[in-house]
Structure formats: structure tokens, C-alpha cells
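Enquirer: what follows is a predicted protein model with its sequence.
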Amino acid sequence: MSLCLADGYCLDTLGPFFGTQNDASITNHITKTKNALMEWCEPGDIMIVDRGFRDIVEAFSDLGYEPKMPIYLPKGQKQHTTNEANEARLVTKVRWTVESYHARLKKWRFFSDRIENQLLPKLQDCVRIVSATLNWLRGSIIKDHNTNHMDRLATLMTDRLAKHNYLVTLVEQGKLSTKQRWKKINEIDFDFPEMELEDLRQLFFGSYQIKQSQTYAEEHLDVNGDFAIQVSKETDEIIRCAIQSRHSNSTRYYAWIQFSLTGDPITSWYCQCKSGARTVGACAHEATIIWFLSYARHHDFQYSNGRRRIQQSIEKILSDEDEPDDSNEFSAT
């Protein structure tokens, strides 16, 4: 387990911990290192912890720190509330530097492959040596300390916390759920605001969802290269689309997007997935629709090489099935 600063600089690594050690035993080990923590940190410092370490939250609180962890979805609840999803997004926005640090660590072949049991006694020393080397030679993850940009981004995210999700209310009231209220976009003169990548990064507060959007889009385009998108009959500024879950083939979510051609391009969004009600950024399903309609289709969107090969194979199979079978033909004399 790694202890990292917000910019990705690694302070120390703890462990290794065996698979039989639970959250409580790991927490007990951390509290034993509280003297080192007190040298590095001050009371009231915010500690970002992973969702799997619930007992650590209480331990850090006892030490005088302020722990933050993504919220668990309560049993029987299918979706986080807007406030819960927003708070979780604030945590993951800060925690990405830790994930990036671990990605750096695993670029060393020794840590990316299976480690033999006889090397376990030396594993901690190896990890700490590599961590120190990364700190020395590569430095922190965030090197461009543009405080103005970071302050502006933090202000935008905190402002979004209090924003009411208008589409959630409409869906809960049943005003956007019936089939009779929708029509296909190819049946009308449909227009959607065009946006640049930088605009999308500001809207989603990062590029993670944008990177996922191409894969999602490829999976949901029809034979003509279009999304099966519907527009509300009551207003042309609300659309919806069914997106397949990447975790379950039997699950799909409806995502709603409200846009404007005169004011802010994207005014509201909502999805039925676990984090789809948030207003701080957007889930991957919502981001895919916005990315494709506002950017990809205006910039000659192309399938990836792997997807293109699959498509060509399917087209070849279909064309072979359409060809007449000459083996049954014969001539009579």
C-alpha cells in the first residue's frame, strides 16, 4: 500500500500484506506507523483512501485527520443520489494520481508479472527502492503546478455540487420515460451543438470519460454509423439513448441529455447507472453520447483497427451467405 501526496509524490510504501490479512489488520499496521505520519502530516489534513479500507477511515479520524472515501452503494439501493455521486467524484478526481503512480510502478517488468514466493521477503525492499528511484528520476505526477488553472477547476467542481439535476426530477415524475414521448432523430431536422475537445474536458473535468467514449460509441453504432437516439416530442432539446452496460451484457441504461443551441451547449444530463445522477462531471454513458454528437461525427470518426477487422469479417461472412451456391446446379442433356 502506498502513501502518496496529492501531486503523486510517493512518501512511503507499506507491506506487503498477505491475502489472509483483512482490513482491520492492515489498519492496525498503519496506526503503528503514526509517528511517521505525524512528522509528515498535520491535524486536519485530508486523507484520500480506497473504498476497500473502511476501517482506516475510523483510524485516521482518531489520529486527527479528515479521511475521504468513495461512498458504498447501500444495500437495496440501485443508484447513488446526486449528492453521493458528486462527493464520490470529488474523491476520485484527487485519487487519480495514486492510480497513476501505481501504473508507473507496474511498468517495471518485475512488478507487472507474477512474483515467486521465494522473493516475498525481499519484496518490500524492492518496492521502496523503485519508489525512491521514481521520485528521484521522474518526480511527481503533476509537474505543472498551474495554481490558477487548478483553483478555477476546483471552483467549477464545487459550484456543480449545489446544482440541481433537472432531468432527474423529470424522470422520477415519469415525464421522460414513456415511449409515446419520443421520436427518432432521423425523422426530424435534428441539430446538436458542436464542441471542441477542450470544452469536453472542462465539462467532464478530465479526459478519462473521453478515452472511454470511442469504445462505447463503436459498440452502439448501427450499420449506417449512427446512434439509435430519440428526441422528446415536447422539446427538441432533450434526447435519450440506451447504452449497454460494460459490466453486464443483460443490463442497459437509458441516458438523457438536455442541450441548447443558444446558451450553454450542455445544460443537464442523467443516466440510470449507479453514478449517473451526478452533476460534477458525467458518467461514461452520458459522455459517450455528448462526445459523439458534439465532436466525433464532425471530425471524421473512424473505427479502431480491431473493430474495423471485426466489421470486415462480418461483412465477408454475410456476403458469402448471399452468393448463390453453384454446387447444386447441373445441366441436363
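Expert: On my side now, so go ahead.
Enquirer: make it CA atoms for all contacts and neighbour counts henceforth
Expert: OK.
Enquirer: okay, strands next: where are they in the protein?
Expert: Secondary structure of the chain (DSSP state E): strands located at 2-4, 10-13, 46-48, 66-68, 182-184, 229-232, 238-244, 252-259, 266-271.
Enquirer: packing partners for the third one?
Expert: The reference is to strand 46-48. strand 66-68, helix 82-105 (3 or more Cα pairs under 8 Å, 6 or more residues apart in numbering; DSSP states H and E).
Enquirer: that older thread, of the strands of the chain, which is nearest Glu321?
Expert: Minimum separation from Glu321 across these (Cα to Cα) falls at strand 238-244, 28.8 Å.
Enquirer: what's in contact with that closest one?
Expert: The contact list for strand 238-244, computed with Cα atoms under 8 Å, 6 or more residues apart in numbering, reads 220, 227-232, 251-259, 285, 289.
Enquirer: if we go to 7 Å?
Expert: 228-232, 251-259, 285 (Cα atoms under 7 Å, 6 or more residues apart in numbering).
Enquirer: how about stretch 47-56?
Expert: Stretch 47-56 is contacted by residues Asp23, Ala24, Thr27, Tyr65, Glu66, Pro67, Lys68, Met69, Pro70, Val91, Arg95 when judged by Cα under 7 Å, 6+ apart.
Enquirer: contacting residues for the nearest residue to the fourth one once chain neighbours are set aside?
Expert: The one in question is Tyr65. Counting by Cα to Cα, 6 or more residues apart in numbering, Gly44 is the residue found nearest to Tyr65 once chain neighbours are left out, at 4.7 Å. By Cα under 7 Å, 6+ apart, the contact set of Gly44 is Gly64, Tyr65, Glu66.
Enquirer: please enumerate the helices of the chain.
Expert: Secondary structure of the chain (DSSP state H): helices at 23-32, 34-40, 54-62, 82-105, 109-112, 120-137, 147-161, 166-172, 197-204, 208-220, 284-294, 305-322.
Enquirer: next up, a structure to set beside the first:
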Amino acid sequence: KDMLVNNKDGILNWFDEHDIAVVDRGFRDSTGMMRALELDVCMPDFLNGRRRFDALEANRSRFTSKIRWVVESANGRVQHFKWFNQTIQNSTIPQVRDYLQIACALINAYRAAAISSFSNDDRIAAKMLACFHEPNLLRILLNNETL
């Protein structure tokens, strides 16, 4: 949130109006600020005391999680470096960007690409979108049956 408020490193120049910010629940305190900056925020839903999501909420959360997989996969690759897989001391914050650039350069130079094929992307996306508004048939069946 502080990075957005103070425009650290010119971060606001990275965004255009109505860009989509796909975030995890750890950013829940920043979503208001992101929306005020006219970003469209996608974050998995919270149960808020309920036992389960309705079908639409569950599908929306699944969509967000599937998109976030790409980010988490990249984070996992960086965390293979021992230094990044621990709590980082505040005194090293000024160097973190340099260390991250070095780690990413090494990953790009010596590791296989995280995603090797994009040939099915459109087909998979179309199938996901087609199923988005599908009801939870198992839940309906269980609600209608007396067990």
C-alpha cells in the first residue's frame, strides 16, 4: 500500500486505468487503494464465516487462483535461491532489487522456461469461460436428496 501511496520507484507509471491487478489475500488491506487508483482488483473471495461458497463465488475464486499460479510459479523459482527463501532483514532492503535481478537473470539463462507451450491457451480459456456460470450440480443433487 505504501508503494502505491508514495509512488515508490514510479510504480504508478506501470499501470493504466482499469488494468487488472490479480492479487492474493495478503493484499486485502490494499484493495481499496488500488480501486481508488482505478485498477480492477481480482482477489480470491473470503468465506466470512460461511461453510462454502456459492457456485459463482467458487468459480470466480478458482479463476483468480489459476491466474495467480503463474506468479506463484515464478516466486517458487526465485525461492530456490537460499537467500530469498528466508526472512530478509530490513537492512538489506536497498539491495533486494539488485539481488532479485541477478537471481532472475540466472533463472532465465540456465533454467528451462516455466511455460513451454501456449498452443492450448485459447482452448483452455474458452472452456473455463464456458463453465464459469455453471451451477454446482452435485450440490443441487445433494440438496434435493434426503440422505
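Expert: Ah, there it is. Every value quoted in this text rests on a predicted model; they were computed, and no experiment measured them.
Enquirer: before we move on, back to that, okay if I get the strands of the first structure as TSV plus mean neighbour count and distance to Glu315 of the first structure?
Expert: Compiled in TSV, the strands of the first structure are given as follows (neighbours: other Cα atoms under 10 Å; distance: least, Cα to Cα, whole Å):
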stretch	mean neighbour count	distance to Glu315 of the first structure
strand 2-4	17	49
strand 10-13	16	51
strand 46-48	19	49
strand 66-68	17	51
strand 182-184	17	26
strand 229-232	20	24
strand 238-244	22	23
strand 252-259	20	26
strand 266-271	23	33
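Enquirer: so which of the helices of the first structure is the most packed in?
Expert: Mean neighbours per residue, mean count of other Cα atoms under 10 Å, is largest over the helices of the first structure for helix 284-294, with a mean of 24.
Enquirer: what's it packed up against?
Expert: Judged by 3 or more Cα pairs under 7 Å, 6 or more residues apart in numbering; DSSP states H and E, the packing partners of helix 284-294 of the first structure are helix 208-220.
Enquirer: could you dump the helices and strands packed on strand 46-48 of the first structure into JSON lines and include distance to Leu293 of the first structure?
Expert: Shown next, in JSON lines, are those (distance: least, Cα to Cα, whole Å):
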{"stretch": "strand 66-68", "distance to Leu293 of the first structure": "35"}
{"stretch": "helix 82-105", "distance to Leu293 of the first structure": "24"}
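Enquirer: about what we covered before: the second structure: which residue goes with the residue nearest to Tyr65 of the first structure?
Expert: Mapped onto the second structure by TM-score structural alignment, Gly44 of the first structure lines up with His18.
Enquirer: what is the burial count for the alignment partner in the first structure of Leu39 of the second structure?
Expert: Residue pairing (TM-score structural alignment): Leu39 of the second structure is matched to Tyr65 of the first structure. If you count neighbours by other Cα atoms under 10 Å, Tyr65 of the first structure ends up with 18.
Enquirer: residues in contact with Tyr65 of the first structure?
Expert: Pro43, Gly44, Asp45, Ile46, Met47.
Enquirer: among those, which recur in the second structure?
Expert: On the basis of both residues aligned by TM-score structural alignment, their matches' Cα atoms under 7 Å, what survives of the contacts of Tyr65 of the first structure in the second structure is Pro43, Gly44, Asp45, Ile46, Met47.
Enquirer: which residue sits closest to Cys104 of the second structure, ignoring its sequence neighbours?
Expert: Nearest residue to Cys104 of the second structure, sequence neighbours excluded (Cα to Cα, 6+ apart): Val78, at 7.0 Å.
Enquirer: the one you found and Pro135 of the second structure: what is the separation?
Expert: Using Cα to Cα, to the nearest Å, Val78 of the second structure is found at 38 Å from Pro135 of the second structure.
Enquirer: same question, His18 of the second structure
Expert: 29 Å.
Enquirer: check the spacing between the nearest residue to Arg128 of the first structure once chain neighbours are set aside and Thr215 of the first structure real quick.
Expert: Among residues not flanking Arg128 of the first structure along the chain, Thr13 sits closest, at 6.3 Å (Cα to Cα, 6+ apart). As judged by Cα to Cα, Thr13 of the first structure and Thr215 of the first structure stand 35 Å apart.
Enquirer: and for Thr288 of the first structure?
Expert: Applying Cα to Cα, the value for Thr288 of the first structure to Thr215 of the first structure is 9 Å.
Enquirer: any chance of TSV for the contacts of stretch 47-56 of the first structure, columns distance to Phe204 of the first structure?
Expert: Output for the contacts of stretch 47-56 of the first structure, formatted as TSV (distance: Cα to Cα, whole Å):
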residue	distance to Phe204 of the first structure
Asp23	33
Ala24	36
Thr27	34
Tyr65	29
Glu66	26
Pro67	25
Lys68	21
Met69	20
Pro70	18
Val91	15
Arg95	16
